[in-house]
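Student: Predicted structure and sequence below. I'll ask about it afterward.
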Amino acid sequence: MFHYILLHKPFGYLSQFTPETPGQLTLADLGPFPPEVYPVGRLDQDSEGLLLLSNDSRLNVQLLDPRHAHWRTYWVQVEGIPDEAALAHLRSGVEIRFNKKTYHTLPARAQLLDPQPTVAERNPPIRYRANIPETWLELSLQEGKNRQVRRMCAKVGYPVLRLIRVNIENLQLGDLAVGAWRACTQKEIYTYLKLKK
């Protein structure tokens, strides 16, 4: 039997069920989940938002294989107010360091979020600096290199304070509370992700 679970991963949790060092928070601390599920894709420990858990290996291949590109959208809180030149740079692709090599990212979708989104407070809160404004961006990518969004924003001069994945294709985080999860049907997952059964 296949299981499909949408999870709102909180800040500070590993996208896996086993800690790497004693005391680390993992997905196991958010369950219980069916024992055979695993994360399809991942979010860094300091990133938040939509994470899909399943035991459907076909889903894993279709969603993660670069030949089957999918848009992933993030709300990104950055230091400063990005200008149009910075947004254009993100849209056209930037050069980042990845695996000790220079990598040119694929074109992305980037825009300022206005009005600013209403999101739950992070625990712990982001650092506050009275003399530096903060802005939320919406950034959509069709690839997922390690810490790519953070590297891209830093490259154009706007360090990331907070990062929340809000959708994968048409599969949305919606109003799912931080740390909460819900089961989905196969039809729902495959339809929203535009996958072949």
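Tutor: Looks like it came in fine.
Student: can we go C-alpha only for contacts and neighbour counts from here?
Tutor: Noted.
Student: quick one: contacts for residue 115?
Tutor: Listed by Cα atoms under 8 Å, 6 or more residues apart in numbering, residue 115 has no contact partners.
Student: List the residues that contact residue 102.
Tutor: 95-96.
Student: Distance of it relative to residue 96?
Tutor: According to Cα to Cα, to the nearest Å, residue 102 and residue 96 sit 6 Å apart.
Student: what do you get for residue 31?
Tutor: Distance from residue 31 to residue 96, by Cα to Cα: 36 Å.
Student: Residue 47 too?
Tutor: Counting by Cα to Cα - residue 47 and residue 96 are separated by 19 Å.
Student: Neighbour count for residue 31 and residue 96, which is higher?
Tutor: Between residue 31 and residue 96, counted using other Cα atoms under 10 Å, residue 96 has the larger neighbour count: 19 against 14.
Student: Against which helices or strands is the helix or strand hosting the more buried one packed?
Tutor: Residue 96 is part of strand 95-98, with elements assigned from DSSP states H and E. If you count contacts as 3 or more Cα pairs under 8 Å, 6 or more residues apart in numbering; DSSP states H and E, strand 95-98 packs onto strand 101-104, helix 148-155.
Student: can you give me the offset of the shortest one from its chain's centre?
Tutor: Read it as strand 101-104. 21 Å (Cα atoms, centre = their mean, to the nearest Å).
Student: now swap in the longest one and tell me
Tutor: When C-alpha coordinates are averaged (Cα atoms, centre = their mean), helix 148-155 and its chain have centres 13 Å apart.
Student: those strands in this protein, which residues are they?
Tutor: 4-9, 38-40, 48-54, 72-79, 95-98, 101-104, 109-112, 134-141, 160-168, 171-172, 181-183 (DSSP state E).
Student: ok, residues contacting the shortest one?
Tutor: Around strand 171-172, the neighbours that count as contacts under Cα under 8 Å, 6+ apart are 50, 166, 189, 192-193.
Student: Check it against this one:
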Amino acid sequence: MEHSHFKLFKPYGYLSQFQSNARHERNKKFLGELYDFPEGTMAIGRLDKDSEGLLLLTTDGKVSYKITGSTTDKEYYVQVDGEITEEAVKQLQQGVILSHNTESYTTKPCEAFVLDKVPNFPKRIKKIRDERHGKTTWVSITINEGKFRQVRKMTAQVGFPTLRLVRVRIGAITLNGLDMGSVKELRELY
């Protein structure tokens, strides 16, 4: 059987799924509204509704399992509230203690650094805020794990809450060449 693979620039406000039977999600936006994907297509990992950026999709469950494993890097450009300190960046790099469902865990060490210039992303549908409310900083964070809202929790834990989160890379596949909401078919993923 030949499988299909895609990369997508997920816009803000979309859920990383194709449908839902949950009452509270009836009026939400789903991936199927962006492209006519073949039957059996699944998102590889997720981006929450408020996050944007690279999302890989496939009809091959084995490829999905391989990419979501903890050996594949995922890079995010994160706009945080305030001027992030060197100490906060070091904390991100070394790992921070987070909790989920009353369970605490320490994130694995990761790559993190302040970006030299503001990334050139399309304006978001819902405005974040403007400079009148204080400065912001763009940070690159690369992790190879991905627990529930992990990057957002990491930046909040070091005192700089996330305002905007855009995934720009999964492994060797980047967001380059995609406009917001666009899909590109790929020959193979890995």
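Tutor: Arrived safely, thanks for sending. Keep in mind it's a predicted model, so treat the numbers as computed, not measured.
Student: Superpose the two chains and report the TM-score.
Tutor: The TM-score (TM-score structural alignment, normalised by the length of the second structure) is 0.94; 186 aligned residues with a Cα RMSD of 1.1 Å.
Student: one step back: which residues sit against the strand holding residue 96 of the first structure?
Tutor: Under Cα under 8 Å, 6+ apart, the answer for strand 95-98 of the first structure is 102-105, 145-146, 151-152, 155.
Student: change it to 10 Å
Tutor: 89, 101-106, 145-148, 150-156 (Cα atoms under 10 Å, 6 or more residues apart in numbering).
Student: Narrow those residues to just the buried residues.
Tutor: Taking 16 or more other Cα atoms under 10 Å as the criterion, what is buried in the contacts of strand 95-98 of the first structure is 89, 105, 148, 150-153, 155-156.
Student: Need the residue closest to the centroid of the second structure.
Tutor: For the second structure, the residue sitting closest to the mean C-alpha position, by Cα atoms, centre = their mean, is residue 167 at 3.9 Å.
Student: quick one: furthest residue from the center of the first structure?
Tutor: Distance to the chain centre peaks in the first structure at residue 131, reaching 28.2 Å (criterion: Cα atoms, centre = their mean).
Student: can you tell me which residues contact that residue?
Tutor: Residue 131 of the first structure touches residue 80, counting by Cα under 10 Å, 6+ apart.
Student: repeat for the one 10 residues further on
Tutor: Listed by Cα under 10 Å, 6+ apart, the contact set of residue 141 of the first structure reads 69-74, 91, 105-110, 148-149, 168.
Student: which one of the strands of the first structure lies closest to residue 61 of the first structure?
Tutor: When those are compared by Cα to Cα, strand 38-40 sits nearest residue 61 of the first structure, at 9.1 Å.
Student: which part of the second structure lines up with the closest one?
Tutor: Alignment note (TM-score structural alignment): strand 38-40 of the first structure is matched to residues 42-44 of the second structure.
Student: about what we covered before: the helices and strands packed on strand 95-98 of the first structure: which one's closest to residue 116 of the first structure?
Tutor: The nearest among those, by Cα to Cα, is helix 148-155 at 17.8 Å.
Student: residues in the second structure aligned with that closest one?
Tutor: Going by TM-score structural alignment, helix 148-155 of the first structure sits over residues 150-157 in the second structure.
Student: How about stretch 80-96 of the first structure?
Tutor: Counting by TM-score structural alignment, stretch 80-96 of the first structure falls onto residues 82-98 of the second structure.
Student: Compute the first-to-last residue distance for that stretch.
Tutor: Using Cα to Cα, first and last residues of stretch 82-98 of the second structure are 21 Å apart.
Student: And for stretch 10-25 of the first structure?
Tutor: End residues of stretch 10-25 of the first structure are separated by 10 Å (Cα to Cα).
Student: contacts for it?
Tutor: Under the contact criterion Cα under 10 Å, 6+ apart, stretch 10-25 of the first structure has outside partners 9, 26-31, 37-51, 53, 122-125, 162-164, 177-180.
Student: what's the distance between that stretch and the middle of its chain?
Tutor: Per Cα atoms, centre = their mean, the centroid offset for stretch 10-25 of the first structure relative to its chain is 16 Å.
Student: How about stretch 44-61 of the first structure?
Tutor: With Cα atoms, centre = their mean, you get 10 Å for stretch 44-61 of the first structure.
Student: what do you get for stretch 103-122 of the second structure?
Tutor: 11 Å.
Student: Do me a favour and get the end-to-end distance for that stretch?
Tutor: Stretch 103-122 of the second structure end-to-end distance (Cα to Cα) = 37 Å.
Student: now swap in stretch 82-101 of the second structure and tell me
Tutor: Length of stretch 82-101 of the second structure, first residue to last, Cα to Cα: 28 Å.
Student: How about stretch 81-100 of the first structure?
Tutor: End-to-end for stretch 81-100 of the first structure, by Cα to Cα: 30 Å.
Student: What residues of it count as buried?
Tutor: Buried residues in stretch 81-100 of the first structure (16+ other Cα under 10 Å): 81-82, 86-91, 93-96.
Student: again with stretch 133-140 of the first structure
Tutor: Those would be 134-140, for stretch 133-140 of the first structure by 16+ other Cα under 10 Å.
Student: Please apply the same query to stretch 52-64 of the second structure.
Tutor: 52-60, 63-64.
Student: and what of stretch 61-76 of the second structure?
Tutor: 63-64, 67-68, 72-76.
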